[in-house]
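# Output the structure for:
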Amino acid sequence: MRAVEITGGSGPAEALTLVERPDPLAGPGQIRIRVRAAGVNRPDILQRLGRYPAPPGASDIPGLEVAGEVDQVGEGAGRWTIGDRVCALLAGGGYAEYAVVDARHALPVPDGLDLMQAAALPETVCTVFANVFEAGALKAGETLLIHGATSGIGVTAIQMARAAGARVIATSRGVDKAKAAHALGADLSLDARSDDLRTAIEAFGGVNVVLDMVGADYAALNLAVLKPLGRWVVIATLSGAKAEIDLARLMMKRIVLTGSTLRSRPADEKARLIAAVESTAWPWVAAGLVRPPVEATFSLEQASAAHLRLEAGDHIGKIVLTA
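Modelled structure (predicted):
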């Protein structure tokens, strides 16, 4: 099969190389997917830079989510049969023509959803569900603040929160991105470059949950605008991982500060999460309420260009590789 390896260096042109590798085989409890599309995510860039290695036992090939057809079924792989259209959450191996995955980590592709769109869902939907709805405990009628709202995670979070009956405040960089976030369903969409974020958010009434992909630069803002009993969930630190926090104010407002990663979770925990997503969030996908926009598609040969597009930060939605 054709696959993309990380061969050395840090720039995408020198680090990402298209190679031929043996086709993987589905073992017990696994399925093999003929990959048609693979989502490109920021952890892929971190892996290329040497900052986010694959967990033990995972493929060294980058790629955390794919969509395609089941073409091999291992013993005890449950409900899947050859030809099923699926998308799946991977610990690695997505940038390839074939990927083997724990059968419990796959989801059926709903009718009416093409495989390009489906490949943009598993990692993002699972991340949002685990952090906004489980750790953040967002409920109908509450308000979610999303920083980095036009990223792949951000656009998915907007749609999932709205589907659950919550209000959404979005921050993003630039007028065009702010307009895009509003069009996707944000009740209040702010330009982080020009708007007075704190004043606007407080005028809206504050927030119950923060989904923070920015990190240090927004720590004081988050603490200021969270309501009592608010939940602050950190999933990325693009502006830095170290911040000064007023712990006394955190205590007085009884705020919960937490964070998580997804890739390194045990297989059984991922299976539990996938089952919860299928039960609660997948009906939103099937109903068309969650359809993160695909900003651009690239072939496997163009993986370096896909990384450059993601790193530039100008995209709105997801970037996808086709295999």
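# only C-alpha atoms for contact and neighbour calcs from this point on.
Will do.
# Which elements pack onto the lengthiest helix in the chain?
Longest helix in the chain by number of residues (criterion: DSSP state H): helix 267-280. Counting contacts by 3 or more Cα pairs under 8 Å, 6 or more residues apart in numbering; DSSP states H and E, helix 267-280 packs against strand 106-108, helix 122-128.
# all helices for this protein, in order.
Counting by DSSP H, the chain has helices at residues 12-15, 42-48, 115-119, 122-128, 152-163, 175-183, 197-204, 219-225, 247-253, 267-280, 282-286, 303-312.
# In space, what's closest to Ala323 - neighbours in sequence excluded?
With sequence-adjacent residues excluded and distances taken as Cα to Cα, 6 or more residues apart in numbering, Ala323 is closest to Arg36, at 5.0 Å.
# Give me the neighbour count for that neighbour.
20 (other Cα atoms under 10 Å).
# right, and it touches Ala96 too?
No. Using Cα atoms under 8 Å, Arg36 is not in contact with Ala96; the gap is 9.1 Å.
# Need the overlap of contacts for those two.
Ala323 (Cα atoms under 8 Å, 6 or more residues apart in numbering).
# just to revisit the earlier point, mean neighbour count added to the helices and strands packed on helix 267-280, as JSON lines?
Listed next are the helices and strands packed on helix 267-280 as JSON lines, based on neighbours: other Cα atoms under 10 Å:
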{"stretch": "strand 106-108", "mean neighbour count": "22"}
{"stretch": "helix 122-128", "mean neighbour count": "23"}
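# any chance of these in CSV, with distance to Arg272 too?
As requested, these are exported to CSV (distance: least, Cα to Cα, whole Å):
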stretch, distance to Arg272
strand 106-108, 12
helix 122-128, 11
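# what's the closest of those to Gly92?
Smallest distance to Gly92 across those (Cα to Cα): 11.4 Å, for helix 122-128.
# quick one: Gly206 from Asp246, how far?
According to Cα to Cα, to the nearest Å, Gly206 stands 18 Å off from Asp246.
# Compare the two and say which is more crowded by neighbours.
Using other Cα under 10 Å as the criterion, Gly206 and Asp246 rank with Gly206 on top: 23 against 11.
# my guess is the more buried one contacts Pro228, does it?
No. The pair Gly206 / Pro228 is not scored as a contact, 9.8 Å apart, by Cα under 8 Å.
# residue contacts, Pro108?
Asp84, Arg85, Val86, Cys87.
# One more sequence to fold, the one below, so I can look at both together:
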Amino acid sequence: MSTIIRKAQVTSFGDHTHVSIVKAEIPAPVAKEVQVKVLYSGMSGADINMRMGTYPMQKKAPLTLGYCLVGRVHVNGPGCSKFKPGDLVVCLSIYDAEADLANLPEKFLISVPNGLDLQQAVAMTLDWNTAYGMVNRCAKVSKGQRVFVHGLSGAVGHATFKLCQLNGAEVYGTASESNHAALREEGAIPFVYSNKDWIMAMNAIGGAHAVFDALGFESWDESFSILAPEGGHLVGYGGNLNMLQGGETRSVAPAVVKLLARNLVPFCPNKTTFFYIARDSSHFEAEVKACFDLVLAGKIHAPIKKVWTMEEIPEAHRTWTQTKGVGSVLIKIADDVTA
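Below is the predicted model:
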């Protein structure tokens, strides 16, 4: 039996005017699917790139955005028994989280432990999980290293900063100047991205042992230039430079190929990786749960930059590059009336 829901729909690719809140039917979940009542959806650069039609291998429009969510199990589809109605879960949904209800594969749902705040839960599922994998599994950041993070005040960038700091690294990076004072108080050494002073400054102190760069394109070339001469690791992800600068849309694929091709240079001490998370990866659930544990232990806390309502989603897209503050951006879909 189908149900009428609200959802945010990208009618065609383009600017914020292509996003609207509509009413539509959602069918009952099919075999191996669970229907989840969404409480919060995350909002990230992936959603912006999908709206523009530049996200790798994305669906065609019309589509509903929302890369991750926290919610309560509403209805189990045939053959589903892992969760019961009312159970609190998170999911890397990729699509469809900006809606009252979402039908999701049961195998991708992860239980939320008792005592974990809803906003923290959804922030950990995408933003902090991405950072955790980059810092601990990919770059293996350790005590005493120098790391450089682009976008220290962004959702993934700030998470990367705090996890590197937790591992004992000295953290440098770029951020809007309005956030520099707050970042210094937290222990980072921030630079303005646009004037490129950070390139000379990092090389003057011996370079970075790890650089985390979500900007892509030409920025990956600049980031490679500040790696420590004895060997460093450039971790590229995202590819958000063009979107943030409001330029013409272009594919990140050639930049990724160029980034990875640097590993083919003989005798080069530096390494490059293009990092992404996949919900069917053997690492995914374990790393989400590791983030949950760090929150519950009081070792990390995701700052929330902004919480929008579903009706405000078009405005969230319009003002994406203008939102001040540090941390994750969330969409509140509904109150948790069963809590």
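# Tell me how the two chains score on TM-score.
Overlay of the two chains. TM-score (TM-score structural alignment, normalised by the length of structure 1): 0.83; 315 aligned residues with a Cα RMSD of 3.2 Å.
# returning to what we had before: the helices and strands packed on helix 267-280 of structure 1: which one's closest to Glu311 of structure 1?
helix 122-128 (17.4 Å).
# ok, average deviation of the closest one from structure 2?
Comparison of helix 122-128 of structure 1 with structure 2 after fitting gives an average deviation of 1.8 Å (mean Cα distance after the TM-score superposition for structure 1).
# Which stretch of structure 2 lines up against that helix?
Aligning helix 122-128 of structure 1 against structure 2 (TM-score structural alignment) gives residues 125-131.
# Now Leu138 of structure 1: closest residue in space, sequence neighbours ignored.
Using Cα to Cα, 6+ apart and skipping the chain neighbours, the partner closest in space to Leu138 of structure 1 is Val132 (6.0 Å).
# again, but for Gly8 of structure 1
Closest residue to Gly8 of structure 1 apart from its sequence neighbours, by Cα to Cα, 6+ apart: Ala15 at 4.8 Å.
# Give the aligned equivalent of that neighbour in structure 2.
Using TM-score structural alignment, Ala15 of structure 1 pairs with His18 in structure 2.
# ok, its match - contacts?
When contacts are counted by Cα under 8 Å, 6+ apart, His18 of structure 2 touches Val10, Thr11, Ser12, Arg51.
# among the contacts of Pro108 of structure 1, which ones are buried?
For these, a neighbour count by 16 or more other Cα atoms under 10 Å gives the buried set as Arg85, Val86, Cys87.
# Mind telling me what the last one corresponds to in structure 2?
Alignment note: Cys87 of structure 1 maps to Val90 in structure 2; criterion TM-score structural alignment.
# Contact partners for that match?
Cys68, Leu69, Val70, Gly71, Leu109, Ile110, Ser111, Val112, Ala121, Val122, Thr125.
# Roughly how far does the closest residue to it other than its chain neighbours sit from Ala175 of structure 2?
Excluding the flanking residues, the one nearest Val90 of structure 2 by Cα to Cα, 6+ apart is Val70, at 4.3 Å. Per Cα to Cα, Val70 of structure 2 is found 29 Å from Ala175 of structure 2.
# Looking at the two now, which is surrounded by more residues?
With neighbours defined as other Cα under 10 Å, Val70 of structure 2 and Ala175 compare such that Val70 has more, 31 against 23.
# what do we get in structure 1 for that one?
If you follow Val70 of structure 2 across to structure 1 using TM-score structural alignment, you land on Ala67.
# From Thr261 of structure 1, how far off is its match?
Using Cα to Cα, Ala67 of structure 1 is found at 22 Å from Thr261 of structure 1.
# Check Val210 of structure 1 too.
16 Å.
# Pick out whichever of these two has more residues nearby.
Val210 (26 against 12).
# I figured the more buried one hits Trp232, correct?
Yes. In this structure, Val210 of structure 1 is within contact of Trp232 by Cα under 8 Å, at 4.8 Å.
# what sits in contact with each of the two?
Common contacts of Val210 of structure 1 and Trp232 (Cα under 8 Å, 6+ apart): Gly136, Asn222, Leu226.
# Pretty sure the last one sits against Gly205.
In this case it means Leu226 of structure 1. No. Using Cα under 8 Å, Leu226 of structure 1 makes no contact with Gly205, being 9.5 Å away.
# Tell me which of these two has more neighbours.
Using other Cα under 10 Å as the criterion, Leu226 of structure 1 and Gly205 rank with Leu226 on top: 26 against 12.
# ok, that one - contacts?
Going by Cα under 8 Å, 6+ apart, the list of residues near Leu226 of structure 1 reads Gly206, Val207, Asn208, Val209, Val210, Trp232, Ile255.
# Tell me the spacing between the residue nearest to Arg72 of structure 2 when sequence neighbours are not counted and Gly77 of structure 2.
Nearest in space to Arg72 of structure 2, with sequence neighbours left out and distances taken as Cα to Cα, 6+ apart, is Leu88 at 4.5 Å. Distance of Leu88 of structure 2 to Gly77 of structure 2, given as Cα to Cα: 17 Å.
# same question, Val235 of structure 2
Distance from Val235 of structure 2 to Gly77 of structure 2, by Cα to Cα: 39 Å.
# Leu183 of structure 2 now?
To Gly77 of structure 2, Leu183 of structure 2 is 46 Å away according to Cα to Cα.
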